[in-house]
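Starting from these lines, generate the structure:
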Amino acid sequence: MAICTFAVMELQFYKYQGTGNDFVLIDNRQHTFSKNDTKLVARLCDRKFGIGADGLILLEEHPAVDFKMVYYNADGNQSSMCGNGGRCIVHFAEYLGMISKNTTFEAIDGLHEAKIERGCVHLKMNDVTNIQTEEDFAYLDTGSPHHVQLVENLADFNVFVNGRNIRNNRYGKAGANVNFVEKLEENTFAVRTYERGVEDETLSCGTGVTAVALAMFETGKATSNKVILQQPGGELQIHFNKIEKGYGDIYLIGPATQVFNGIITV
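Down below sits the predicted model:
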């Protein structure tokens, strides 16, 4: 039996990062990429045998809005909303000439509006109507499920071990992302996140910092509707309004950068 196989397709890809949360983006408007090939997605995201990324995103046509976002975790499975990925795909759509400075697109959790302003992508997240607060943590869904927990000495905290334990033992097979938080100033917090699907700490998580900002305001740890979140990969801002049932006009604000692009044989 032959031990060598030969590539059957060349695939154009674009590598993006948003505050260190990195993604492989593919223009799939012609449906050349198989959406059911989870092994290929996982291989492309592999940092030793592929391009390397926290996730893979397909940009596809949409009949009513500018485009559709299809997001996969690094394990190859389609997943819930990714905030940093959403900011990156907006930048990608502008790069492709599909949009100017404003856009509306569809993701797995519904429609999102976004704008590009002074080098930052302002991504509108869906309203959050329910925050479960317990004595030592909060739980809420900001497009993806998030556990938010205050800790001391975050820089030395073992995010991998503690995050994996909470993700699996508290939330079972479906899991949840786990955010560990330390207050730095009045409305500034440090955040480190263990992400399900990646099954490791990532340098940044957009839906995660959104969850942190809302949880900190809900529990009185933040006093402003503009919260700064500092992560290992950089700084993001969350702006929001308190509404009758929860929070609305929620914007995730930060940079998105194309790192490189190329062709890989698959």
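
rest of the way, CA atoms for contacts and neighbours
Fine.

can you tell me how far I131 sits from P145?
Separation of I131 from P145 (Cα to Cα, to the nearest Å): 11 Å.

joint contacts of those two?
Residues touching both I131 and P145 (Cα atoms under 8 Å, 6 or more residues apart in numbering): Y139.

The two: who's more crowded?
More crowded of I131 and P145, by other Cα atoms under 10 Å: P145, with 21 against 18.

you'd agree the more buried one is up against A176?
Yes: using Cα atoms under 8 Å, P145 makes contact with A176 at a distance of 5.2 Å.

For the host helix or strand of H91, name the packing helices and strands.
H91 belongs to helix 83-95 when assigned by DSSP states H and E. Contacts defined by 3 or more Cα pairs under 8 Å, 6 or more residues apart in numbering; DSSP states H and E place helix 83-95 against strand 10-18, strand 21-27, strand 55-60, strand 67-73, strand 120-125, helix 206-218, strand 246-255, strand 257-265.

Can you give me the neighbour number for the closest residue to H62 other than its chain neighbours?
The shortest distance from H62 to any non-neighbouring residue, by Cα to Cα, 6 or more residues apart in numbering, is to K68 (5.6 Å). Neighbour count of K68, defined by other Cα under 10 Å: 23.

returning to that earlier point: okay, and the common contacts of P145 and A176?
Here P145 and A176 share no contacting residue, scored by Cα under 8 Å, 6+ apart.

Would you quantify the distance from T207 to L140?
Distance from T207 to L140, by Cα to Cα: 10 Å.

Contacts only, for N153.
Contacts of N153 (Cα under 8 Å, 6+ apart): E182.

7 Å - rerun?
Going by Cα atoms under 7 Å, 6 or more residues apart in numbering, N153 touches no other residue.

ok, so what distance separates it from L236?
Applying Cα to Cα, the value for N153 to L236 is 21 Å.

Buried residues, the helix holding H91. List them.
Across helix 83-95, burial judged by 16 or more other Cα atoms under 10 Å covers G83, N84, G85, G86, R87, C88, I89, V90, H91, F92, A93, E94.

one more, for comparison:
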Amino acid sequence: MRVDFTKMHGLGNDFVVLDARAAPLPAMDEATARAIADRRTGIGCDQLILLEPSDTADFRMRIFNHDGSEVEACGNASRAVALLHGSAARVETSGGVIAVEPRNGGASVDMGEPRFDWDAIPVAYAMDTLRMPVGWEGLEAPGAVNVGNPHVIFFVPDTDAIPLGEIGPEIESDPLFPERINVNIATIVDRQHIRLRVWERGAGLTRACGTGACATAVHAMRRGLVEREVTVTLPGGDLEIAWDEGNRIHMTGPATESFRGSFEWGDFA
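Okay, the predicted model is just below:
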């Protein structure tokens, strides 16, 4: 079976997008997603995105990380999908329904409402997620936010000074986080600007993470460190994050189509 794909990225966080809205594809599993995502023997991407029909929204978006695991949300992929779709839409994800709208070479995404309760992150036992009484190798008192997927956030004087490639896997898989966790290391530049690096659950170090930018910005707002609208600078570029009075997070940033192609499903299944 010959299958078309679109290669896209948001600030360097790249995706292979498969569109099964009009015609179904064979069932996607972890092994197939991992094979397609492999950068040496597959097409190569941080996440595989599968678009399908939805009973509750305009269409459904499923997200598979580089390791083949299926996850709930991806902000950068949401912008890429908005660009591909070409018009405003409501999109069903495993983390909830989001609203996307193409805009100026990218998209604006209504990411929904953040969740802060310990069992919504989730963490293994009850605790205050504003200043968690835990730490790893000098990283202390983080916060946690679920923005469709789970994030832990540390504020440090210099995000570049933290060996995130070493400590990220340890925190991601700590038993405190029964569903694993995305790890965000942030520096407050001023009240309108945050610098951020992210170790992404199931994908590793990434040039950009839209949900990480949302989670980090909202956590900084909760702590009173920044205004309700901020620029978050990641290695791949900038995202604009706002948390409105109705408790909804809005993310705006670029997305790009890289190229299109096709492959034989049996080569990766």
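
where does the TM-score land?
The TM-score (TM-score structural alignment, normalised by the length of the first structure) is 0.87; 246 aligned residues with a Cα RMSD of 1.7 Å.

thinking again about what came up before, how far away is the residue nearest to H62 of the first structure from G197 of the first structure?
21 Å.

measure stretch 53-67 of the first structure end to end?
Start-to-end span of stretch 53-67 of the first structure (Cα to Cα) is 22 Å.

How about stretch 21-41 of the second structure?
Using Cα to Cα, first and last residues of stretch 21-41 of the second structure are 27 Å apart.

what residues are up against the residue positioned nearest the centre of the second structure?
The centroid of the second structure falls nearest to C74 when counting by Cα atoms, centre = their mean (3.3 Å). C74 of the second structure sits next to G210, T211 when contact means Cα under 7 Å, 6+ apart.

Identify the residue of the first structure aligned to it.
Aligned counterpart of C74 of the second structure in the first structure: C82 (TM-score structural alignment).

how near is its match to R167 of the first structure?
17 Å.

What lines up with T206 of the second structure in the first structure?
Matched across to the first structure, T206 of the second structure falls on T202, judged by TM-score structural alignment.

was I right about its match contacting Y194?
Yes: between T202 of the first structure and Y194 there is a contact under Cα atoms under 7 Å: 6.4 Å.

can you map out the helices along the stretch 101-250 of the second structure?
For the stretch 101-250 of the second structure, helices defined by DSSP state H, counting those that start in this stretch occupy the ranges 164-172, 210-222.

Now render those helices as CSV, adding mean neighbour count.
CSV is the format used below for the helices of the stretch 101-250 of the second structure (neighbours: other Cα atoms under 10 Å):
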stretch, mean neighbour count
helix 164-172, 17
helix 210-222, 27
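
what lines up against the residue nearest to H62 of the first structure once you look at the second structure?
Using TM-score structural alignment as the criterion, K68 of the first structure maps onto R60 of the second structure.

From what I see, that match and L51 are in contact.
Yes: the pair R60 of the second structure and L51 qualifies as a contact (Cα under 7 Å) at a distance of 5.6 Å.

The second structure: which residue goes with H239 of the first structure?
Aligned against the second structure by TM-score structural alignment, H239 of the first structure finds its counterpart in A242.

Apart from its neighbours in sequence, what residue is nearest its match?
E229 (4.3 Å).

my guess is that neighbour contacts D244, does it?
No: E229 of the second structure lies out of contact with D244 (Cα under 7 Å); the separation is 8.5 Å.

thinking again about what came up before, and the match of H239 of the first structure, what does it touch?
A242 of the second structure makes contact with R228, E229, V230, I249, H250, M251 under the criterion Cα under 7 Å, 6+ apart.

ok, now how distant is it from D110 of the second structure?
Counting by Cα to Cα, the gap from A242 of the second structure to D110 of the second structure is 10 Å.

Mutual contacts of these two, please.
By Cα under 7 Å, 6+ apart, A242 of the second structure and D110 have these common neighbours: I249, H250, M251.

Spell out which helix or strand contains the nearest residue to D75 of the first structure once chain neighbours are set aside, please.
In this structure, D75 of the first structure finds its nearest non-sequential neighbour in A42, 5.1 Å apart by Cα to Cα, 6+ apart. If you go by DSSP H and E, A42 of the first structure is part of helix 38-45.

In the second structure, what range does that helix match?
The alignment of helix 38-45 of the first structure onto the second structure (TM-score structural alignment) spans residues 30-37.

what's the average distance of that stretch to the first structure?
Superposing on the first structure and averaging over aligned pairs (mean Cα distance after the TM-score superposition for the first structure), stretch 30-37 of the second structure comes out at 0.9 Å.

circling back to that earlier point, counting neighbours, what do you get for the match of T206 of the second structure?
Counted with other Cα under 10 Å, the neighbours of T202 of the first structure add up to 20.
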